[in-house]
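The amino acid sequence is not available; the structure is as follows:
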């Protein structure tokens, strides 16, 4: 009888400890593009168990496109997605409560062939330029503003512009059908590995137009109300995010495990993707970035108008997440 009681007591302790452990793990559903680069970080996070160490269980929910993930966030099917601060500001101006935490400063770049005679934006006059992301792409608008400021050149009016899907434009650039191509950062990195060079990046344009440093164009997006009701989940996730970035910034071994996801094709491309990702890890405070984002917003609002930014002429208050501790 004593033995049975002892066993029962031990089992009770184990059950209590397990229950407490389970209770302390907050769950958060993160919606991501099925084949997007955000999966690299989340895979590294889950592989190392950094989410559980931070007291959160991250569930990755894949989507085929950005619109689908945004709809899922608005419907409450996921708790968090990756999007840009422009979308967040516009949604807040229209009454939503979404907020933003910087994820990456890696942005699109205007790429040219390594042997191209083009040296600056002024040399592009009359040439063919491919642009991924459409006519209202932030990087495209900023680069246009820079061309007008430094070279008196209206890129969209004085050149032949080809809008298209990123992989298609990258291939056209390889085949020599484009004199320059503005593509998303990972496509630009692949082209760089093949001998292309950067004429100007979105970050270059932003800093030449007045920001004090690189601004994260995309970030983790979630609702204020969700954050208030799930403080442990948000705090845990952001801690895991930082821990994972620290690992990816310093450990080449961690990147080796990501090779199957990256589909680099060769070692040179793999290294370029890894290094450009590392360069995009935010190094400034959210407060510093928010100040620069306000400047960028005003520039973009003048160029893109209401079609781009919506009804608000300035960045909506609360666009950047404030956890009440350090802003």
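Structure received. As the structure is a prediction and not an experimental result, all values here were calculated from the model. Residues are numbered from 1 along each chain as shown.

going forward, measure contacts and count neighbours with C-alpha atoms only.
Noted.

Do a quick rundown of the strands in the stretch 51-200 of the chain.
56-63, 80-84, 98-104, 109-112, 128-132, 160-164, 180-183, 197-201 (DSSP state E, counting those that start in this stretch).

count of residues packed around residue 300?
The number of residues packed near residue 300 is 24, by other Cα atoms under 10 Å.

Okay, residue 52 and residue 323: tell me how far apart.
21 Å (Cα to Cα, to the nearest Å).

Same check on residue 54?
17 Å.

One more: residue 101?
10 Å.

hang on, the earlier thing: of residue 52 and residue 323, who's got more company?
More neighbours surround residue 52 than the other of residue 52 and residue 323, with 19 against 13 (other Cα under 10 Å).

For burial, what's the neighbour tally of the closest residue to the more buried one other than its chain neighbours?
Among residues not flanking residue 52 along the chain, residue 25 sits closest, at 7.1 Å (Cα to Cα, 6 or more residues apart in numbering). By the criterion of other Cα under 10 Å, residue 25 has 19 neighbours.

Correct me if wrong: residue 25 contacts residue 56.
Yes. Between residue 25 and residue 56 there is a contact under Cα atoms under 8 Å: 5.0 Å.

the helices in the stretch 1-150 of the chain, which residues?
Here the stretch 1-150 of the chain has its helices, by DSSP state H, counting those that start in this stretch, at 2-24, 38-48, 50-53, 66-75, 85-93, 138-151.

wait, which of the strands of the stretch 51-200 of the chain is closest to residue 251?
Among the strands of the stretch 51-200 of the chain, strand 98-104 comes nearest to residue 251, with 18.1 Å by Cα to Cα.

another one to put next to it:
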């Protein structure tokens, strides 16, 4: 049987289509990034925004948020390789590097704690804290507490731990005792301070003020997104994608009040308290070149090491090179 030329061409086209259809289509799968965070920590606000607006997908990553009950658990999980990233402070990263580890960080927030007193309190300067009862969250080696101590010694000749009745406790408890009037002043984490500000308290001095007075030329991120150098070297585009997604989430939170209203149930705040948390968060968005932050962190390292000693920094006399991710610190 003779087949026409047109029919032959039609059959050839069908065959070619079948062959093309049988070939796998290239699909660029998003790279998984596992980040460990505290269930009710402030980092969740940014990550919720990032996921809600699919900023991870837009930057070709698949962010998996793994919740932990405490900071120590996130540290252990990162070191064990169970997760890819956590949020913690640069001093811990530096110590790990000094002891042979390969952790590094990308700045997350410059928001830091402050000493808070009631609006009507007669305490007006750090020197006025002498013989007062101070509540401190974070323990005796908390960076904010050490920076304020250093400033008090240098500028006022006051040894706060010796001159005051200092009590340590969990952040919520410290704030509750302050509200009840059982403490003359408190040094708490930034978001607890913001809530106190919305409820009749004022800032006596912030750790950021102390840092600048002690040599920093600008805001230094207290916390950063921390990961292993090896993982970053193996997945540079993944890290860049996450950094870009994080920046986009921050930009959205910086400009949109509606986004904060959406987050209100997660933040567990409303009205004046939500506004104060929003404003303090925005002030803490890192905006300086990473190299400048790293330089100032190196200066503050010496101040902190002089007070905290080996319990804080180990035996390293300097902040470890590479503490801030070299890719961004160039």
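On my side now, so go ahead. Computed from a predicted model, the values in this text were never measured in an experiment.

so which of the helices of the stretch 1-150 of structure 1 comes closest to residue 243 of structure 1?
helix 50-53 (7.0 Å).

So which bit of structure 2 is that closest one matched to?
On structure 2, the counterpart of helix 50-53 of structure 1 by TM-score structural alignment is residues 55-58.

Show me which residues of the matching stretch are buried.
Going by neighbour count (16 or more other Cα atoms under 10 Å), the buried part of stretch 55-58 of structure 2 is 55, 56, 57.

Pick the most deeply packed of the helices of the stretch 1-150 of structure 1.
Mean neighbour count (mean count of other Cα atoms under 10 Å) peaks for helix 85-93 among the helices of the stretch 1-150 of structure 1, with a mean of 23.

against structure 2, where does that helix fall?
Going by TM-score structural alignment, helix 85-93 of structure 1 sits over residues 90-98 in structure 2.

Mean per-residue distance, the matching stretch versus structure 1.
Aligned to structure 1 and superposed, stretch 90-98 of structure 2 gives a mean residue distance of 0.3 Å (mean Cα distance after the TM-score superposition for structure 1).

Leaving out sequence neighbours, find the closest residue to the aligned partner of residue 43 of structure 2 in structure 1.
Aligned counterpart of residue 43 of structure 2 in structure 1: residue 38 (TM-score structural alignment). The spatially closest residue to residue 38 of structure 1, leaving aside those adjacent along the chain, is residue 32, at 7.0 Å (Cα to Cα, 6+ apart).

Which residues are in contact with that neighbour?
With contact set as Cα atoms under 8 Å, 6 or more residues apart in numbering, residue 32 of structure 1 has these partners: 38, 39, 60, 61, 62, 63, 69, 81, 82.

burial measure for the residue nearest to residue 38 of structure 2 when sequence neighbours are not counted, as a count.
Nearest non-adjacent residue to residue 38 of structure 2, counting by Cα to Cα, 6+ apart: residue 68, 5.0 Å away. Using other Cα under 10 Å as the criterion, residue 68 of structure 2 is surrounded by 16 other residues.

distance of the alignment partner in structure 1 of residue 68 of structure 2 from residue 209 of structure 1?
Matched to structure 1 by TM-score structural alignment, residue 68 of structure 2 sits across from residue 63. Noted for residue 63 of structure 1: a distance of 35 Å to residue 209 of structure 1, by Cα to Cα.

With adjacent residues omitted, what lies nearest to the aligned residue in structure 1 for residue 244 of structure 2?
Taking TM-score structural alignment, the alignment pairs residue 244 of structure 2 with residue 239 from structure 1. In space, and not counting its chain neighbours, residue 239 of structure 1 is closest to residue 54: 6.2 Å by Cα to Cα, 6+ apart.

any idea which helix is longest in structure 2?
Taking DSSP state H as the assignment, the helix of structure 2 that covers the most residues is helix 290-313.

From the chain's centroid, how far away is the helix or strand just after that helix?
Sequence-wise, the next helix or strand downstream of helix 290-313 of structure 2 (DSSP states H and E) is helix 326-329. Its chain's C-alpha centre and that of helix 326-329 of structure 2 lie 17 Å apart, by Cα atoms, centre = their mean, to the nearest Å.
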